[in-house]
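Asker: how would this look folded up:
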Amino acid sequence: MLDIAAALADWCAQGRAFAVATVTAVSGSAPRRQGAALAVDRDGEAVGSVSGGCVEGAVYELCRRSLADGRTVRERFGHSGEDAFAAGLTCGGEIDVLVQPVLPGDPGAAVPAGALAAAAAGETAALARVVDGPGAPPGAALLVRPGGPVTGTLGGERLDGAAAAAARALLDAGRTGTVTVGADGGRCGEPLTLLVECSVPPPRMLVFGAVDFAAAMVRAGRFLGHRVTVCDARPVFATAARFPEADEVVAQWPHRYLERTRTDSRTAVVVLTHDPKFDVPLLERALRMPLAYVGAMGSRRTHDQRLERLRAAGLTGTELARLHSPIGLDLGALTPEETALSVAAEIVARRRGGTGLPLSRTTGPLHHDPPPPAPESVLPPVPAPAPAPPSV
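Answerer: Okay, here's the model as predicted:
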C-alpha cells in the first residue's frame, strides 16, 4: 500500500474509511509487482492499481466487501482462459492479493496509518504485514524504522523481534518483498509469511555538465522518480534559472562534489561534459563506487581516448567495464529530449535487468525479477577543500 501512500495518508488524515488491496506475490508474467495497491473508500472512490486493468473490477468489489464486513481476506488471480468471463490475468501470470480494511478508530489501523504517513513524508520505514501462517491474523502489522522503535505487534515479543530483523534487512536494500519467519520467533517454528513494503527516499541522479542536454536529462530523471542534481564547475552555467526543474544545482568541481555528497547503490551518474579535465577525475572515482549506473557522453573516439586516460589513472578492466559509454541505447536520437530518453531507457534496463532489445525480438516473460541489489551504500570520506572553479 505504500506505493500510493500520498493519497492514502490524506484519506487517513480526513478520517475516511477505506480498504486496500496489495499484491503480495507474483508468479509468471504480470503487469504489477509486489506492493502494488488499489484502495477504495466508502463512497466508492478508488486510487491505485494492482493489475493494470485485468482484474481491477474484481479487486474493487473485494475492497467494497472488506469495508462492509471489516474482514481481511486473501485472493489469488490467475489466467482465466477456461472462462472468458472470469476475473483473471490475460497475460498468463498469477498474483496473490491481501485486502485489508483501514477504519478510523480501529486500533489495528494505527500501524498502517503510521506507515502511510511516514512514506508520504519521504521517511525511511518498512511496513511488515502477515500474509499467511499460524499464530497471527492476516494483516497484523509492524512499523519498522532504521535504528528506531518498532510499532505494533504480531502477537509475541520473539515473533516481533524476528519480523523486525527481517524487515530491516529488506529496508537496508530498499526492496519490497516477502519473508518467512518462524511463527514462534525462532528458526524452526511453523512458517509465517510476511509482506514487507519499504519506503525509502527517492534514488538520486547526478547530472554532471550544465550543457544543453542537461535540462532534458533533468526532466527525464524526474519523470523516473529520481531526485536530480546538476553539477558543473562553471558558476555562470550552473544556475537554478537555467535548470528550474532540478532539485539542486551545484557550482563545484564534479569529482569533489561526488566525493562529498551521499550516494548509494541506486544512484545514477550521468556525465555530459565530455571534457577530460572534468570527466577523468570524476569517472576515476565514480567507477570505484557502488553506484547503479555510470554513463558518459561522447563520440566513440572520445570514449577510446577517455579509456586510455582512465587506464593510465590505474583503473582495472573490471572497473572500466562498468562505464556506459557512448551513453544511452541506440534509438537514433538527435535532439536533447531524444538523447535523454535513450539514457533513461539504459538506466531502467540496467536497474531492471532488461536487454534493451525490442520485446518482439525476445522470448520468455515480459515481466521478470530485477537483478540482486548492489553492495551497501557508502559515504566517501570528506577530502580537503577543492581549488576554486575555473573562470569562464
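
Asker: for the rest of this, base every contact and every neighbour count on C-alpha atoms.
Answerer: Will do.

Asker: okay, now residue 16: neighbour count?
Answerer: For residue 16, the count of nearby residues is 15 (other C-alpha atoms under 10 Å).

Asker: in this structure, which spans are helices?
Answerer: For the chain, the helices defined by DSSP state H cover 5-13, 56-69, 110-120, 157-173, 212-223, 254-260, 276-286, 300-312, 317-320, 336-352.

Asker: of those, which stretch is the most buried?
Answerer: Comparing these by mean neighbour count (mean count of other C-alpha atoms under 10 Å), helix 110-120 ranks first with a mean of 23.

Asker: the structure of the following sequence is requested for comparison with the preceding one:
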Amino acid sequence: MLELATEITARLARGERFAIATVTAVEGSAPRDPGASMLVGADGRVVGSVSGGCVEAAVHELCERVLAGSRAEHGRFGIDDDSAYAVGLSCGGEIDVFVQEADPGSLDAAPFARALAGASSGLATVVGGPAALVGRVIVPGGADPLTDRELRAAGVRGIRSHRVDAVVAAALATGRSGQVEVDCGGETLVLFCETRLARPRLLVFGAVAFAEALSAAGALAGYRVTVCDPRPAFATAERFPAAAEVVVEWPSRYLARTEVDHRTVVCVLGHDAKTDIPLLAVALALPVGYVGALGSRRTHAERVRMLRAAGVPDADLARLRSPIGLDLGAVTPAETAISILAEVIAVREGRDARPLRESDGPIHARRSRGSAGADAAIVAAADLSVDRSGVRIADLPGGPRDRPRATALAP
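Answerer: Modelled structure (predicted):
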C-alpha cells in the first residue's frame, strides 16, 4: 500500500472508500515484489499495478467484489493455478494478492504521511486468521492500536496485543516486506508486514563532470544524492541540480559526521590523494554497502599502498571497488555513471553481473543469508533472539520474497 501513499492520502482526506489490492507473496520469477499495490475506486478506475499488466483484470474483479460488500478477497495467480492460467503470469511465477476495502475509518493515515515525507514507514495487515481480524491494519505506535479486546472477541487467546505489536515492529525493522505467521496457541495470525524505507544515500565526493552524470543517474535510480567537495567554486547547486544537497567541506570530515547505513553508497571521483586517502580510510571503516573510487589501475595500486601506510587493514581494503564500475567499455561521464550504478546494483544483490543469457535459474533470485553487500547487515539485524517484549523472532527474511515465520512465547 505504501507505494500508493499519495493517492491513498488524498482519498482518505476526501472521505472516499476504495479497494486496495496488495501483493503479499511471490514464488519464482514475477514482475513486481511484495508490497506492489493497485487501487480501485468506487467509480472503477484503477491506480497502480500488481503485476505489470498480466493479471490486472482478474485483480480488478476481486476489488469490485470487495467494494460490493465482500469483506476481503485472496487471489493466487500463476502458471500452477489452473483457475488463473487463462489470465497467465507471463514471467512464470506465482503471486498472492490480498484485497481489502479501505476508508478513513479503517486506515491510519500516519504511515502514508511519513512515506510522503520521505521517511521510513511501515504497517502490517492481517491477511489470514480469524475472519473478524482479516483486513485489520496494524501501525506500530499508530492512532488505532490492536487491543486485547479485539483479539479475545476474535477468539484469539494465546497471545496479547502488545506481543503482536512486537512481532510487527521486529519484522518491519528488517526493512523487508513479507508475510509473518504468528502462532497464538491454536490460532495462527498471518500478517503481511510492509515497509518503505527512506531513500538510500549516494555520497559523491569530487565535484567533477563524472559527478554531474552520476548524481543525475543516482537520483533517477532512487538515491538521495549528496555531492561534497572542499572547493566552493565547483561545488554549487547549479552544477548539480539532481543532488538533494551540495556540501562544501573537507570530504573526510563530512563523511565522519554524516549519517550512513548498510544501504549507503560512497563514490570517490576526485583525483587528489590529499583528500582521497583520508576519505577512503574513513569510508572503509564504516558499515556502508559500497565504496568505490575512480582512477586507473596504476592509480589504484598507488592508492592501496598509501592506504596501507595509513594503517587501513587488508580486510577493509578488500571492500574497495577500484577501478570503479563494471567493465562495459564506458568512456563518457554518462556511460561511466551507468557502469558505476550497474556495479552498485550487482554488489547490493550479490550478483556476478554476467549477461542473463549466460546464467541459470530465476532472473529474480532469492537473496541468500550469506550474500554480499547490504544483505549482510540486514540479516545480522534480523537474526534476533528474544526482544524486550518476550517475542522470539525466527527465520526473518534474507530477501524480499522469503516468507518469514515468527513464534510467540507464552503470554
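
Asker: closest to residue 236 of structure 1 out of the helices of structure 1?
Answerer: Of all these, it is helix 212-223 that lies closest to residue 236 of structure 1, at 13.8 Å by C-alpha to C-alpha.

Asker: so residue 339 of structure 1 makes contact with residue 326?
Answerer: No. Taking contacts as C-alpha atoms under 8 Å, residue 339 of structure 1 lies outside contact range of residue 326: 11.3 Å.

Asker: now do the contacts for residue 296 of structure 1.
Answerer: By C-alpha atoms under 8 Å, 6 or more residues apart in numbering, residue 296 of structure 1 lies in contact with 270-272, 274, 323-327.

Asker: which contacts among those does structure 2 share?
Answerer: Retained in structure 2: 270-272, 323-327, out of those (criterion both residues aligned by TM-score structural alignment, their matches' C-alpha atoms under 8 Å).

Asker: who touches the closest residue to residue 3 of structure 1 other than its chain neighbours in this structure?
Answerer: Nearest residue to residue 3 of structure 1, sequence neighbours excluded (C-alpha to C-alpha, 6 or more residues apart in numbering): residue 36, at 6.4 Å. Contact analysis of residue 36 of structure 1 by C-alpha under 8 Å, 6+ apart lists 1, 3, 22-23, 48-50.

Asker: rerun that using 10 Å as the cut-off
Answerer: With contact taken as C-alpha atoms under 10 Å, 6 or more residues apart in numbering, residue 36 of structure 1 is in contact with 1-4, 21-24, 48-52, 97, 176, 197.

Asker: and of those, the nearest to residue 126 of structure 1?
Answerer: Distances from residue 126 of structure 1 to the contacts of residue 36 of structure 1, taken by C-alpha to C-alpha, are shortest for residue 197, at 5.5 Å.

Asker: buried subset of the kept ones among the contacts of residue 296 of structure 1?
Answerer: 270-272, 323-327 (16 or more other C-alpha atoms under 10 Å).

Asker: check those residues and tell me the two furthest apart.
Answerer: Greatest spacing in these, by C-alpha to C-alpha: 272 and 323 (13.3 Å).

Asker: joint contacts of these two?
Answerer: By C-alpha under 10 Å, 6+ apart, the residues touching both residue 272 of structure 1 and residue 323 are 295-296.

Asker: how about the spatially closest residue to residue 26 of structure 2 that is not a sequence neighbour, what does it touch?
Answerer: The shortest distance from residue 26 of structure 2 to any non-neighbouring residue, by C-alpha to C-alpha, 6+ apart, is to residue 95 (4.6 Å). Each residue near residue 95 of structure 2 by C-alpha under 10 Å, 6+ apart is listed here: 22-34, 50-51, 55, 75-78, 89.

Asker: roughly how far does the aligned residue in structure 1 for residue 95 of structure 2 sit from residue 191 of structure 1?
Answerer: Residue correspondence to structure 1 (TM-score structural alignment): residue 95 of structure 2 is matched to residue 95. Using C-alpha to C-alpha, to the nearest Å, one gets 20 Å for the distance from residue 95 of structure 1 to residue 191 of structure 1.

Asker: not counting its neighbours along the chain, what's nearest the equivalent of residue 164 of structure 1 over in structure 2?
Answerer: Taking TM-score structural alignment, residue 164 of structure 1 has residue 165 as its aligned residue in structure 2. Excluding its sequence neighbours, the residue lying closest to residue 165 of structure 2 (C-alpha to C-alpha, 6+ apart) is residue 140, at 6.3 Å.

Asker: how about residue 46 of structure 1?
Answerer: In space, residue 46 of structure 1 is closest to residue 40, 4.4 Å off (C-alpha to C-alpha, 6+ apart).

Asker: show me what contacts the one you found?
Answerer: 8, 17-21, 46-48, 59-64, 66-67, 101.

Asker: repeat that for 8 Å
Answerer: 18-20, 46-47, 60, 63-64.

Asker: ok, now residue 240 of structure 1?
Answerer: 246, 248-249.
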